[in-house]
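Asks: any chance you can model this:
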Amino acid sequence: MFRLEWTRTWLAVILGVALGWEAAAGSDVSGSRPNILLMLADDLGIGDVGCYGNRTIRTPNIDQLATDGVRLTQHLAAASMCTPSRAAFLTGRYPVRSGMVSSSGYRVLQWAAVSGGLPTNETTFAKILQEQGYATGLIGKWHLGLNCERAEDHCHHPLLHGFDHFFGMPLSMMGDCAPGGLSEKSARLQRRLESAAHVAALVALTLAAGAATHLLPRGAWAPAAGATLVAALLAAASHFLGALIVHADCFLMRGHDITQQPMRLALTMPLMLQDAVAFLRRHKEGPFLLVMSFLHVHTPLVTTGKFLGRSRHGLYGDNVEEMDWMVGQILDTLDAEGLTRSTLVYFASDHGGALEARMGSEQHGGWNGIYRGSKGMGGWEGGIRVPGIVRWPGVLPAGRVVHEPTSLMDVFPTVVELAGGQVPQDRVIDGRTLLPLLLGTASHSDHEFLLHYCESSLHAARWHQRQTGALWKVHYATPALRADSDACYGRLVCPCSGDGVLRHDPPLLFDLSRDPSEAHALTPDTEPLFHQVTERVARAVERHRRSLRPVPLQLDAWGNTWRPWLQPCCGRFPFCACDREGGGQ
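Replies: Sure, this is the predicted structure:
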């Protein structure tokens, strides 16, 4: 009798759990106000992660996140570069709508001391959740601007865009932050300064020779001396440029205060992990929003000693494995504080891996799996298709895989809906809530079309033809690549326009459902639906263009040129140096 009752009891429990799970999976969770932890890697390739097919880099914590949650296989960045992609992530809007693009070759914000940045009239999901009573924090990379007119007006600062707490890097990790690292900025500028110094020196010699031989009046000695001084200053600037960049751009802030300038790179990861754990513990009563914006795995691939040499892929693989360990430490903190079941966790990358990041023969960028192209390459899949994982135990079905098109822009309406807020009605929001796909209550994505910009130029568009299941991709422009590799000629990052770009008329057409690697372009001869598809996509593009409104382009030269009066400085400019982080202990 006892055994029978025990069996009945457990059957009831199991049935109750099953029914409860089914109800949770199909129920409306809008306004349920979970804690929200969003983790965004920097330059991570979709092929670098185990649950997306990698078998040689160890990512057990990210893989377990996918096992326990929902994995998105067609998750897309709104741009293949940092600044515009992150602007779209925070606002739910194509970056061209907010002006977080350029028409002049500037792909990202170039310096900390520029006036461009995320406009104050843009609404981030952090701002809406802050209004809904969430404690909001951003730790790590920002790269969306700081100041407008003076060095401390903080008009683009994270604290003005809805975050209560900020600790991190206002610009971006760059190869230039580490002496002898892969230069993204100083090498090019040094060449320009050296050329200008040579010109000034030639002018000085010409004037001095003319004055000495009486071919020019004796008054030519004064401009000759001036040209000599200019040449000397330019040569000195070229020599010290690397150190100047490290101080100008590679620093840490807490709130509005600079606390380490320049950064002590070996301590940066421990400091940020320490701050993330402290934030979670401080706000464990909830609700909270934490955006953990990793500096990993962007060059210069700063990696602590215990991870060096552990992977089979050199420094890059070491850096990926360290980031995975950091993910594990943050998830362990949720467990330790009893927050796991009340927290929605999201993991993604801001765009694809950088195939062109190399130091000699060693690859310092990621792997994008079967997908063509990489970071900076307009609309090719390798630059925009990224990992996307969402976990919420007890609500989202574990192990679910979604093959529908989704976007980083979808995070905006998703978290706003969960927090009980309202998506703004005074502007176009391009993101669509992920909840029906995550819960399994919808079979198809709300994205019939998704557009792929390169700066302000539309390079490609995709059409998800739901009736047939076909996924069409149309390319209007692609970067001109070298014949011997997937790299652009003489560039670290491909251009969006000009001589380095191929224009396609008629456009290139691919069926990603049959050819996800974009290896075989279709033609009217090989695809009977060629004209029907390209015309359908063209109408959608035209409809999108009619929805755009003129806005100032924040990344153009006017807003993206270094200005000394905007330089954030810990101390008296130009002697900017301090360390208030206490050695990371």
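Asks: alpha carbons only for contacts and neighbour counts from here, please
Replies: OK.
Asks: G394 touches W21, doesn't it?
Replies: Yes: counting by CA atoms under 8 Å, W21 is a contact partner of G394 at 6.8 Å.
Asks: which parts of the stretch 1-150 of the chain are strands?
Replies: Here the stretch 1-150 of the chain has its strands, by DSSP state E, counting those that start in this stretch, at 35-41, 70-76, 135-141.
Asks: what's in contact with the second one?
Replies: Residues from elsewhere that reach strand 70-76 (CA atoms under 8 Å, 6 or more residues apart in numbering): 351, 384-391, 396-408, 438.
Asks: list only buried entries from these.
Replies: 351, 384-391, 396-398, 400-402, 404-408, 438 (16 or more other CA atoms under 10 Å).
Asks: now intersect the residues you listed with the helices, please.
Replies: I384, L438 (DSSP state H).
Asks: so which of the buried ones among the contacts of strand 70-76 are in strands?
Replies: R385, V386, P387, G388, I389, V390, R391, R400, V401, V402, T406, S407 (DSSP state E).
Asks: looking at those residues, which is nearest V277?
Replies: Checking those against V277 with CA to CA, the nearest one is R391 at 18.8 Å.
Asks: which residues sit in contact with the closest one?
Replies: L65, A66, D68, G69, V70, L344, V345, Y346, A398.
Asks: between the ones in strands among the buried ones among the contacts of strand 70-76, which is nearest T7?
Replies: Closest to T7, out of all of these and judged by CA to CA, is R400, at 30.5 Å.
Asks: quick one: G137 from M253, how far?
Replies: Applying CA to CA, to the nearest Å, the value for G137 to M253 is 13 Å.
Asks: let me redo that: I46
Replies: 30 Å.
Asks: I'd like the structure of this one too, to check against the first:
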Amino acid sequence: MKKLIYVTGLLALLGWGCNSQPNNTVYTNAGSTPPNVVLIMADDMGYNDLGCYGNATIKTPNIDRLAALGMRLTDYHTNGVVCSPTRAALLTGLYPQEAGVEGVVTAKSHRASGMSPSKFTLAEYLKESGHTTALFGKWHLGYQPEFGPNVQGFDQFKGFVSGNVDYFSHIDQEGFEDWWNNNQIQNEAGYLTDLISKNAIEFLEKKEDDKPFFLYLAHGAPHYPYQGPNDTADRTVGGSFPIQGSREDKKKAYKEMIESLDKNVGKVIDYLDKNKLTDNTLVIFCSDNGGTRNVGSNAPLSGHKGQVYEGGHRVPAIFYWKDKIQPGVSEELVLSMDLFPTIASLLDLEVPKDLSGKDLSVIFDQTKADKNIEERTVFWRFKNQGAARKGNWKLLKIDGEAKLYNLSTDIKETADVKEEFPDVFQELNRAYEEWEFGLKEETILT
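Replies: Sure, this is the predicted structure:
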């Protein structure tokens, strides 16, 4: 049974169904059909892995075009520094710890575990608002159907439930088949990145014309195994294989994988354009954590995936909605958990109460441009690491040692200034301790 805190929102949704047009909406000229949402998530993509974020080597014209036509965020952060926690936060609007998923839901150790179905998700919320919901790609919040996408609000699911699969054989890193059609294993031939966009377009072709949709495209790229579209399978069922793939030049494979991802993003956007869906569709692109140490680029940040330094959680993010979101660059602090309430608000739905994420639609909605964003303190925790951020101040705690950084002058987090600013240090340290103490933790997957 879902939490009572959502009753207000659901009543609002029921009321919406009685009107041909919602009130005070940013899409009043888009027609009577409520807006659609396309959420595209890359896997392990670093802050500097796209052309629009400064990469001069990897060619990403389609995503760069989204950034040019939409709002590019330069201070967007994942709630986790590895895959599962961010996905939990994005879907629930909560901190990963509150969602019960602080660490990776691994193929080896957590095959009977997952995020509790009692957690209310963005997919459930939009489904109850009248949207058809579909996930194509990576789930990574539970291996068994009782923890799967179909019990968390998705009408359709085609993809994999583990952290990574072979891009061709779709076998996970423990040697199990991992390509699902809803609740059944049902392999499908094709390169992983191509399959996700293929299934997305087939979904769009079959959708009901008068019904809005929420399409979540959770790509595997550029997570290992490092396999470009012209490579072949490495993994076999129960076999022995190199976890990261057999390609010797992994950086070149990584480049091919991102460029394939970009091509497939372009396919989906082109379909929306050609079928006159762009005007009524909010498109969001983001990554689930920072790039890896050896192949990803997080420049100019320090750190990488698995760390609470900026490089572990500051990632690319783009919001695009033709003629609704004005092109530009936002320097506002945004986290994965903010997407749930922000999407709800942009679609003119009642924002659920008691979410840890905040409605930041003011950044994207010109009708709310006169509203101020209240400064807040946000937190990260992973294993022996913790961090707190308020404004440009960031507290970093690793193995019990705490440091303070001023990100406005030290984005690389190299100069500890806690001695110069003891009051700021004590404030953030106290806030972090209070946040930890106040967490109502369930079974935390670490």
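Asks: what does the TM-score come to for these two?
Replies: Overlay of the two chains. TM-score (TM-score structural alignment, normalised by the length of structure 2): 0.83; 401 aligned residues with a CA RMSD of 2.8 Å.
Asks: ok, I46 and M253 of structure 1, which is more surrounded?
Replies: I46 (31 against 20; other CA atoms under 10 Å).
Asks: just checking, the more buried one touches I389?
Replies: No: with contacts counted by CA under 8 Å, I46 of structure 1 stays clear of I389, the gap being 11.5 Å.
Asks: could you look up the SS state of the counterpart of S408 of structure 2 in structure 1?
Replies: Mapped onto structure 1 by TM-score structural alignment, S408 of structure 2 lines up with S513. What DSSP: H, G, I helix; E, B strand; the rest coil gives for S513 of structure 1 is coil.
Asks: just give the number of residues close to S513 of structure 1.
Replies: S513 of structure 1: 13 neighbours (other CA under 10 Å).
Asks: just the one 10 residues further on next, same as before
Replies: By other CA under 10 Å, 16 other residues sit near T523 of structure 1.
Asks: correct me if wrong: it contacts F510.
Replies: No: using CA under 8 Å, T523 of structure 1 makes no contact with F510, being 9.1 Å away.
Asks: gap between E256 of structure 2 and G153 of structure 2?
Replies: In terms of CA to CA, E256 of structure 2 sits 33 Å off from G153 of structure 2.
Asks: and if you look at D423 of structure 2?
Replies: In terms of CA to CA, D423 of structure 2 sits 45 Å off from G153 of structure 2.
Asks: list the contacts for S345 of structure 2?
Replies: Contacts of S345 of structure 2 (CA under 8 Å, 6+ apart): V351, D359, S361.
Asks: roughly how far does P229 of structure 2 sit from L195 of structure 2?
Replies: 11 Å.
Asks: tell me which of the two has more neighbours.
Replies: Of the pair P229 of structure 2 and L195, L195 is the one with more neighbours under other CA under 10 Å, namely 21 against 17.
Asks: can you confirm the more buried one is in a helix?
Replies: Yes: applying three-state DSSP, one finds L195 of structure 2 inside a helix.
Asks: and P95 of structure 1, how many neighbours?
Replies: P95 of structure 1, neighbours per other CA under 10 Å, totals 24.
Asks: again with A42 of structure 2
Replies: Neighbour count of A42 of structure 2, defined by other CA under 10 Å: 22.
Asks: please apply the same query to the one 3 residues further on.
Replies: By the measure other CA under 10 Å, the count of residues near M45 of structure 2 is 28.
Asks: in space, what's closest to it - neighbours in sequence excluded?
Replies: In space, and not counting its chain neighbours, M45 of structure 2 is closest to G291: 4.9 Å by CA to CA, 6 or more residues apart in numbering.
Asks: how much space between E417 of structure 1 and W111 of structure 1?
Replies: For E417 of structure 1, the distance to W111 of structure 1 - CA to CA - is 35 Å.
Asks: which residues touch the closest residue to R87 of structure 2 other than its chain neighbours?
Replies: Spatially, and ignoring its direct neighbours in sequence, R87 of structure 2 is nearest to D288 (7.1 Å; CA to CA, 6+ apart). Applying CA under 8 Å, 6+ apart, we find D288 of structure 2 in contact with 41-45, 78, 80-83, 86-87, 315.
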